[in-house]
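Student: 3D, please:
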Amino acid sequence: MTGMLTGKVMLVTGAGGGIGRDIALAAAGQGAAVVVNDLGASLKGDRSEAGAAAAVVAEIEAAGGRAIANTGSVSDPDAARQMVSDAVEAFGRLDAVVNNAGILRDGFFHKMTYEDFDAVVKVHLYGSFNVSRAAADQFRAQEGGALIHMTSTSGLIGNLAQANYSAAKLGIAALSKSIALDLKRWNVTSNCIAPFAWSRMTSSIKVDTPEQAERVRKLQEMKPAKIAPLALYLASDQGRDVTGQIFASRNNEIFVMSQPRPVRSVHRDGGWTPETVAEHAMPALRAGFVPLDVSADVFNWDPV
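Tutor: This next block holds a predicted model:
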């Protein structure tokens, strides 16, 4: 196969289904050799879908592409290093990583257990670190590579009953920026995508009101394959000058997201007291406050 990624090798985690699967298939269609990683786990992280990675490899090979399966857990640093080793051993190099693996254990904060917080952060945030760290050594040796991390508007903006997921996903955005800064000298890029798509992750959304039912209906129209083009561009030679950015992809829309910067300031000669903070600082700064929105409040128009 020939295409935009001809000659490149891509590792996609959590690629046994949903967004990861479609990115792996699309990458192979563009000429990349693909390491298809999937633990074969349920949405909550329990092993229940053994063979998911192998099934995607079979699809790629049936279409004339090259791929191998890996069933390691991204939460295990040794397993992450093995993913990179598998890529280099099978295909001679590694050019791009898509950190897509994830689980959900939703719950309101006052009911969330340590175990549910820990499990989600371990897969999303630690998983992105583990795989990126393992790939960094190979990228530095090659003097080039691309890291594409999946963040979420649940972290970038906010969402109910997802403190663990939101914390991990916002942490991934900061991790990506640090990687972009630290590895720039070796021509390594690092970017984030906040995907909107119906997948294993979003299929757990509770439908208990007509409004939620309508929201889910709209989500079901957003296919995971729509995320792939942006991810493949960021992995390609054409995307080598794009780094440290946060994108969102929703159906046929692509957004570049803002990143925290000062919006207003106040100064007082001699410093502040609690009283002058109340009398002067807060009234002056209030116009710059961010509303307590959730993702759906910000992305409040129909996808196009």
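Student: going forward, measure contacts between C-alpha atoms and count neighbours the same way
Tutor: Fine.
Student: in what helix or strand does residue 117 lie?
Tutor: Residue 117 belongs to helix 114-121 when assigned by DSSP states H and E.
Student: buried sites along that helix?
Tutor: 116, 117, 119, 120, 121 (16 or more other CA atoms under 10 Å).
Student: correct me, but the first one touches residue 108?
Tutor: No. With the criterion set as CA atoms under 8 Å, residue 116 and residue 108 do not qualify as a contacting pair; they are 11.3 Å apart.
Student: show me the contact partners of stretch 235-255.
Tutor: Stretch 235-255 has contacts (CA atoms under 8 Å, 6 or more residues apart in numbering) with 4-5, 95-96, 145-148, 173, 176-177, 180-181, 187, 189-197, 222-223, 226-227, 230, 233-234, 256-259, 303-304.
Student: and this one, please, so the two structures can be compared:
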Amino acid sequence: MARVAIVTGAGQGLGRAHAHAFAAEGYAVVVNDVGAAAETVAAEIAATGGTAVASTGDVSSWEYAEQLVGTAVERFGRLDVLVNNAGLVRDRMLVGMSEAEWDLVLQVDLKGHFCPLRHAAAYWRAQAKAGAGSGGRIVNTSSGAGLMGSVGQGNYSAAKAGVLGLTFVAAAELARYGVTVNALAPAARTPMTESVFAEMMSTTDAEFDAMAPENVSPLVVWLGSEEAGGVTGRVFEVEGGRIGLADGWRYGLRREQQRRWEVPEVGKAVLDLIAEAEPPTPVYGA
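Tutor: Model prediction:
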């Protein structure tokens, strides 16, 4: 029986590329988006001999996310991979950002990861408890903005950093059911990033489009495979022909004593630590 993947935000850009890539590897694909583009992409896959069904809805809706997982199971008998890709931006400096711009980005980009993940995880847990096997795969989509921050994208950076925290916790909690959870920080040309990568696109090699979203998809498909069962809780940066493993937060240098610090002592300890440590990667745009 063919493996089954859900790809959210698959009506364009990275999601569309991922959906086509899974279909090319023989997966049945549930193509999600909020508009008619989901139907278009499902039809494109069918036209090339693949198997796909469209599911239109907002992945930040608890009820719809449950329905989305149910669509995969009802139509294809199983679910093997969830690719959380749906997202949007509302860029603005923090001093000018509205509450609505903050709330919308956190809702779509972070809650829109949690809701499908939660319902897919419940399905895989039930499968494992029933002795039906599991081996589910979740691939979340973060960003360099989530890793390092990005000027003018405080809402987006917060949401994408939240995706990383969600990934680490989900990887730890779902391991008992054989489910892996990883995240990407991709760089590619999409409707969201056209203005950001305009200069890069103008200098792209005619024989290799380094900004094509299709460059990201092979890693996503591999992380969704049975072969990737030993890889979980990891964050990958991918752009063009480059795959990198993000190092992330880890314990750093310390100063310690067997008593409470006095205020006059703290400054020297902090400044010594900063002087000895590697400087942080700069925020994008700083």
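Student: any chance you could compute the TM-score here?
Tutor: Superposed pair, TM-score by TM-score structural alignment, normalised by the length of the second structure: 0.92. Supporting alignment: 276 aligned residues with a CA RMSD of 1.8 Å.
Student: sorry, back to before: now the buried members of the contacts of stretch 235-255 of the first structure.
Tutor: Neighbour counting with 16+ other CA under 10 Å marks 4-5, 95-96, 145-148, 173, 176-177, 180, 187, 189-197, 222-223, 226-227, 230, 233-234 as buried within these.
Student: select from those every entry located in helices.
Tutor: Secondary structure assignment by DSSP state H places 173, 176, 177, 180, 230, 233, 234 of these in helices.
Student: what does the fourth one align to in the second structure?
Tutor: With TM-score structural alignment as the matching criterion, the partner of residue 180 of the first structure in the second structure is residue 171.
Student: just give me the neighbour total for residue 139 of the first structure.
Tutor: The local packing of residue 139 of the first structure (other CA atoms under 10 Å) involves 24 other residues.
Student: quick check: which element contains it?
Tutor: helix 127-142.
Student: next: residue 248 of the first structure.
Tutor: According to DSSP H and E, residue 248 of the first structure maps onto strand 246-250.
Student: quick one: that strand to the second structure mean distance?
Tutor: Averaged over the aligned pairs, strand 246-250 of the first structure sits 0.5 Å from the second structure after superposition, using mean CA distance after the TM-score superposition for the first structure.
Student: that strand maps to which residues in the second structure?
Tutor: Residue span in the second structure matched to strand 246-250 of the first structure, by TM-score structural alignment: 235-239.
Student: likewise for stretch 53-72 of the first structure?
Tutor: Mapped onto the second structure using TM-score structural alignment, stretch 53-72 of the first structure spans residues 38-57.
Student: before we move on, what about stretch 87-101 of the first structure?
Tutor: Aligned by TM-score structural alignment, stretch 87-101 of the first structure falls on residues 72-86 of the second structure.
Student: what residue is smack in the middle of the first structure?
Tutor: Nearest residue to the geometric centre of the first structure (CA atoms, centre = their mean): residue 150, 0.6 Å.
Student: which one in the second structure is aligned with that one?
Tutor: Mapped onto the second structure by TM-score structural alignment, residue 150 of the first structure lines up with residue 141.
Student: from residue 251 of the second structure, how far off is its match?
Tutor: Residue 141 of the second structure sits 24 Å away from residue 251 of the second structure, going by CA to CA, to the nearest Å.
Student: what ranges does the first structure have for its helices?
Tutor: When assigned using DSSP H, the helices of the first structure occupy the ranges 18-29, 52-62, 77-91, 114-121, 127-142, 153-156, 163-182, 210-220, 228-235, 274-276, 282-285, 295-298.
Student: residues making contact with the fifth one?
Tutor: Contacts of helix 127-142 of the first structure from elsewhere in the structure, counted by CA under 8 Å, 6+ apart, are 74-77, 80-81, 83-84, 93-95, 97, 99, 101, 145, 147, 149, 172, 175, 183, 186, 188.
Student: from the centre of the first structure, point out the most distant residue.
Tutor: By CA atoms, centre = their mean, the first structure has its most distant residue from the centre at residue 270, 45.2 Å.
Student: how near is that residue to residue 289 of the first structure?
Tutor: Applying CA to CA to residue 270 of the first structure and residue 289 of the first structure gives a distance of 25 Å.
Student: what does residue 32 of the first structure give?
Tutor: Residue 32 of the first structure is 45 Å from residue 289 of the first structure, by CA to CA.
Student: neighbour count winner among the two?
Tutor: A count of neighbours by other CA under 10 Å puts residue 32 above the other of residue 32 of the first structure and residue 289, at 28 against 10.
Student: got the contact list for that one?
Tutor: 5, 6, 7, 8, 9, 10, 65, 66.
Student: quick one, which of those residues are buried?
Tutor: Applying 16+ other CA under 10 Å to the contacts of residue 32 of the first structure, the neighbour count classes 5, 6, 8, 9, 10, 65, 66 as buried.
Student: would you tell me which strand is longest in the first structure?
Tutor: Secondary structure assigned by DSSP state E gives strand 188-196 as the longest strand of the first structure.
Student: tell me the angle it makes with helix 127-142.
Tutor: Strand 188-196 of the first structure runs at 150 degrees relative to helix 127-142, counting by axes from the mean of the first three to the mean of the last three CA atoms, to 10 degrees.
Student: strand 188-196 of the first structure vs the second structure, mean deviation?
Tutor: In the superposition against the second structure, strand 188-196 of the first structure averages 0.4 Å from its aligned positions (mean CA distance after the TM-score superposition for the first structure).
Student: what residue of the second structure matches up with residue 274 of the first structure?
Tutor: Matched to the second structure by TM-score structural alignment, residue 274 of the first structure sits across from residue 263.
Student: where's that match relative to residue 256 of the second structure, distance?
Tutor: For residue 263 of the second structure, the distance to residue 256 of the second structure equals 14 Å [CA to CA].
Student: how about residue 59 of the second structure?
Tutor: 46 Å.
Student: then residue 18 of the second structure?
Tutor: According to CA to CA, residue 18 of the second structure and residue 256 of the second structure sit 48 Å apart.
Student: give me the more crowded residue out of those two.
Tutor: Using other CA under 10 Å as the criterion, residue 18 of the second structure and residue 256 rank with residue 18 on top: 30 against 8.
Student: residue 236 of the first structure maps to what in the second structure?
Tutor: When the second structure is aligned by TM-score structural alignment, the residue opposite residue 236 of the first structure is residue 225.
Student: residue contacts, the nearest residue to the residue nearest to the centre of the first structure once chain neighbours are set aside?
Tutor: Spatial nearest neighbour of residue 150 of the first structure, chain neighbours left out: residue 193 (5.0 Å); criterion: CA to CA, 6 or more residues apart in numbering. By CA under 8 Å, 6+ apart, the contact set of residue 193 of the first structure is 148, 149, 150, 151, 152, 231, 246, 247, 248, 249.
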